[in-house]
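Peer 1: A structural model of the following input is requested.
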Amino acid sequence: ESSGLLACARQSAGIGMARRASDLLMAAVDLGESGANSHQFATAATAVSEAAEAAGDAQAEGRARTMLTHVHSVSGRFADAEAESRRALELGRLADDPVSLGQAPNQRGIIALYENRHADAESHLTEALAAFRADGNRPGEASALCNLSRVHLATGRTASAVDLAQQGVSIYEADASGLALRLANGKYALGLALSGTGQTGRAQDALTEAMSIFRDSRQQLWHGMTLFRLAQVHLAIRQPAHAASHAEQALAVLRGIGGEWRRANILTTLGRGLAGIGQTDRAQVCWNEALSIFEELSSPEANSVRNLLRPASVAQAS
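Peer 2: Model prediction:
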């Protein structure tokens, strides 16, 4: 029913019902990251944002722009996502809207995490967590906790990363009605944190459970990303053949979805797996493609890929 639902949102905004249209978009947010519907969702969110702006409805515009932030972020358009999230937060403050006051900094935190701006990410996510708690928004609180877990993991605080992710999962499990996909996101974050503490068996269990939900829900983006994370776990436990297999599956699932930054990260991991089974020529092809993408995006990950392409590194990996 996705096409009709998104058409309804666009049409509602066009006849003076921007507030209802923006809330409909928020209820249908999973369409924005499914892959199959991301473009339609972005088109609808743009139409609702513009209609709300023309009507002077700060609440509706702020909520619609949080949805635009989300779809830009999952598509790898981080600069566009950051711009929309800033505007959404301004509008949320103007309208004193608890929804945008939680969602916008939560999304800004995710973007900052992707861009390795960890201090900014923690600041934004702490703000989001406080806003969600003030509003009594338990799923929002769980989301912010799981995202904070990833910041703690990235900054070496592995024990607290596991604790934060587990808190988020516990909230989702306490009210799982209608939140299966969010529970899968929580298990994804928990799997990453467990992997960071060396608990690879538990990490695989959490990630496999998340992948099953994503796959059954036809959420291609997160299905593919969970395959990628499983590939990283296999690398950590010196199973390069399994790592390469999972990374190849991830690329197949994410064909045309998720943006070039995510593709480059998966190619890097695929190269590591291939090098580990002696296929160094294929590994270098993967790394060269990843490097080209990271350089075009001015991403800091380019440096680590350059190191992989040094002859000594290639020989060591094989």
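Peer 1: Only C-alpha atoms from now on, for both contacts and neighbour counts.
Peer 2: Noted.
Peer 1: How much space separates Arg86 from Thr66?
Peer 2: 9 Å (C-alpha to C-alpha, to the nearest Å).
Peer 1: between these two, which one's more packed in?
Peer 2: Thr66 (34 against 19; other C-alpha atoms under 10 Å).
Peer 1: roughly how far is stretch 269-288 from the heart of the chain?
Peer 2: Per C-alpha atoms, centre = their mean, to the nearest Å, the displacement of stretch 269-288 from the mean C-alpha position of its chain is 25 Å.
Peer 1: That stretch spans what distance, first to last residue?
Peer 2: Termini of stretch 269-288 sit 12 Å apart (C-alpha to C-alpha).
Peer 1: Need the contact partners of that stretch.
Peer 2: Stretch 269-288 has contacts (C-alpha atoms under 8 Å, 6 or more residues apart in numbering) with 228, 231-232, 235, 239-244, 247-248, 267-268, 305, 308-309, 314, 317-318.
Peer 1: likewise stretch 240-251?
Peer 2: For stretch 240-251, the external contacting residues (C-alpha under 8 Å, 6+ apart) are 223-228, 230-235, 263, 266-267, 269-274, 276-277.
Peer 1: try stretch 166-182
Peer 2: 138-139, 141-146, 183, 186-187, 190, 213-214, 217.
Peer 1: hmm, try it at 6 Å
Peer 2: Ala142, Leu145, Cys146, Leu183, Gly186 (C-alpha atoms under 6 Å, 6 or more residues apart in numbering).
Peer 1: list the buried ones in that stretch?
Peer 2: Gln166, Gln167, Gly168, Val169, Ile171, Tyr172, Ala180, Leu181, Arg182 (16 or more other C-alpha atoms under 10 Å).
Peer 1: Equivalent analysis for stretch 119-135, please.
Peer 2: Across stretch 119-135, burial judged by 16+ other C-alpha under 10 Å covers 120-129, 131-132, 135.
Peer 1: To check against the first, give me the structure of this:
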Amino acid sequence: HRMLDHYLHTAHQAAALTNPSQILISLTPPAEGAHTEDFAEDTRRAAGWFSAEQAVLLAAVEQAATHRYDAHAWQLAWAVNDHLHRRGLWQDQEAVHLAAMEAALRLGDPVAQAHAHRGLAAATTDLGRLEEGRVHAERSIELLTDSGDRGACAESYNYLAYVAGRQGDLEDALGAVQRSLAIYRADDDSGGDDSRRRTAVAATLNGVGWFHTRLGQHQQALDHCQQALALQQELGDDSSAADTWDSIGLALHHLGRYDEAVTSFRNALDLYQQTGGPPWYTAAALGRLGDTYLSAGQPDAARAAWTEGLDILEQLSHADAEPLRVRLRRLDEPSGPSKAERRGADS
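Peer 2: Reported below is the predicted structural model:
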């Protein structure tokens, strides 16, 4: 019990530091004599602990489930979820949440089941099982709506937006993220402390902007993303600001403001490097930067950005590597890229 409490309470603290927009779950106090690591608000130390203890944390979820420490099982899965996602360890992410779901069902706890559904939504979506991911996201929302846990419900709407966006259902994705934003704004207590709720609002504003630009509504996108960025800079949330700079770059690209778009993408890339963002986020931003360089009439710069992004994706064996290979091949064809490709495709 002390061992599981050590990993659970330490992982909870690390999750709070490494993902400041995440709505935290509540834990019971640790057993007497259990020791918890103290990261002293140091995000890098927390991220390093996750990496160092990754194998142990996966085993801890398994052991907790095996020995019927069911609350520990689902809460540990929750705590390690964002780390596994950001490292692209989606099979491990699915495995811990399957164990979490079994534990939550044994407990008869609908909120625990909702969190397990949410983790499974993310994992199955990233593993390419989009319909399955959507079912999990929608079930998570249903359970949290019934429970009245508004902050967690808002988070699950963001997961639904992620799945719907991957499916190409952009109207539904925008509607889901707008619903999330409305919940955060309507309920000051939804996220516990105010700074964490405001961080969640900022990240969700960026999500609204992202789907506006995916729908061709680029000025609306820019307006929302600039609001998000101002709040993130006020809060010192560099990790989420990287995503927002990337969204701003895409909106500016489609508004024909190529120099500003390049600057925005470069800001995103700098922050991804500083904060240790997921490598495929960096690769995606490099792909969009290459699109902008091509549209601005700088094919050599486009080639350099796409080549750098492709190197990252090939190391990950990521499915998005092939579109970059196609762009690079077409860039070297005698006829050059088409007019549409010179404008840059949404990605």
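Peer 1: still on that earlier bit, from the buried residues of stretch 119-135 of the first structure, which is closest to Gly16 of the first structure?
Peer 2: Of all those, Asp135 has the smallest distance to Gly16 of the first structure: 27.3 Å, by C-alpha to C-alpha.
Peer 1: Report the contact partners of the closest one.
Peer 2: Asp135 of the first structure is in contact with no residue at all, counting by C-alpha under 6 Å, 6+ apart.
Peer 1: Looking at the second structure, name the residue matched to it.
Peer 2: In the second structure, the residue paired with Asp135 of the first structure according to TM-score structural alignment is Ser147.
Peer 1: ok, its match to His115 of the second structure distance?
Peer 2: 12 Å.
Peer 1: try Ala202 of the second structure
Peer 2: 22 Å.
Peer 1: same question, Trp245 of the second structure
Peer 2: Distance of Trp245 of the second structure to His115 of the second structure, computed by C-alpha to C-alpha: 29 Å.
Peer 1: Who has more neighbours out of the two?
Peer 2: Legend: neighbour count by other C-alpha under 10 Å for Trp245 of the second structure and His115, higher for His115 (30 against 26).
Peer 1: which stretch of helix or strand covers that one?
Peer 2: helix 110-126 (DSSP states H and E).
Peer 1: what do you get for Phe50 of the second structure?
Peer 2: Take DSSP H and E as the rule and Phe50 of the second structure turns out to sit in helix 43-52.
Peer 1: residue contacts, the residue mapped onto Leu17 of the second structure from the first structure?
Peer 2: In the first structure, Leu17 of the second structure lines up with Leu31, judged by TM-score structural alignment. Counting by C-alpha under 6 Å, 6+ apart, Leu31 of the first structure makes contact with Asn37.
Peer 1: does Leu31 of the first structure count as helix, strand or coil?
Peer 2: Classification of Leu31 of the first structure using DSSP: H, G, I helix; E, B strand; the rest coil returns helix.
Peer 1: again with Met3 of the second structure
Peer 2: helix.
Peer 1: distance of it from Ala116 of the second structure?
Peer 2: Met3 of the second structure sits at a distance of 22 Å from Ala116 of the second structure (criterion: C-alpha to C-alpha).
Peer 1: Which one's more surrounded, those two?
Peer 2: Per other C-alpha under 10 Å, whichever of Met3 of the second structure and Ala116 has more neighbours is Ala116, with 30 against 14.
Peer 1: can you tell me which residue in the first structure aligns to the more buried one?
Peer 2: That one, Ala116 of the second structure, aligns with Ala104 by TM-score structural alignment.
Peer 1: how deep is Gly108 of the second structure tucked in, by neighbour count?
Peer 2: 11.
Peer 1: can you give me the strands for the first structure?
Peer 2: All residues of the first structure lie outside strands when identified by DSSP state E.
Peer 1: residue nearest the centroid of it?
Peer 2: Taking C-alpha atoms, centre = their mean, the centroid of the first structure lies closest to Val74, which sits 5.7 Å from it.
Peer 1: Just give me the match in the second structure for that one.
Peer 2: Per TM-score structural alignment, Val74 of the first structure is aligned with Arg86.
Peer 1: Quick check: chain neighbours aside, which residue is closest to its match?
Peer 2: Nearest non-adjacent residue to Arg86 of the second structure, counting by C-alpha to C-alpha, 6 or more residues apart in numbering: Pro278, 5.0 Å away.
Peer 1: Quick check: that neighbour touching Leu84?
Peer 2: No: taking C-alpha atoms under 6 Å as the definition, Pro278 of the second structure is not a contact partner of Leu84, at 10.2 Å.
Peer 1: With neighbour numbers in mind, choose between those two.
Peer 2: More crowded of Pro278 of the second structure and Leu84, by other C-alpha under 10 Å: Leu84, with 22 against 15.
Peer 1: residue contacts, the more buried one?
Peer 2: Gln93.
Peer 1: what do we get in the first structure for Tyr159 of the second structure?
Peer 2: Structural correspondence for Tyr159 of the second structure with respect to the first structure (TM-score structural alignment): Asn147.
Peer 1: how near is that match to Leu31 of the first structure?
Peer 2: 21 Å.
Peer 1: before we move on, what about Val71 of the first structure?
Peer 2: Distance check for Val71 of the first structure against Leu31 of the first structure: by C-alpha to C-alpha, it reads 9 Å.
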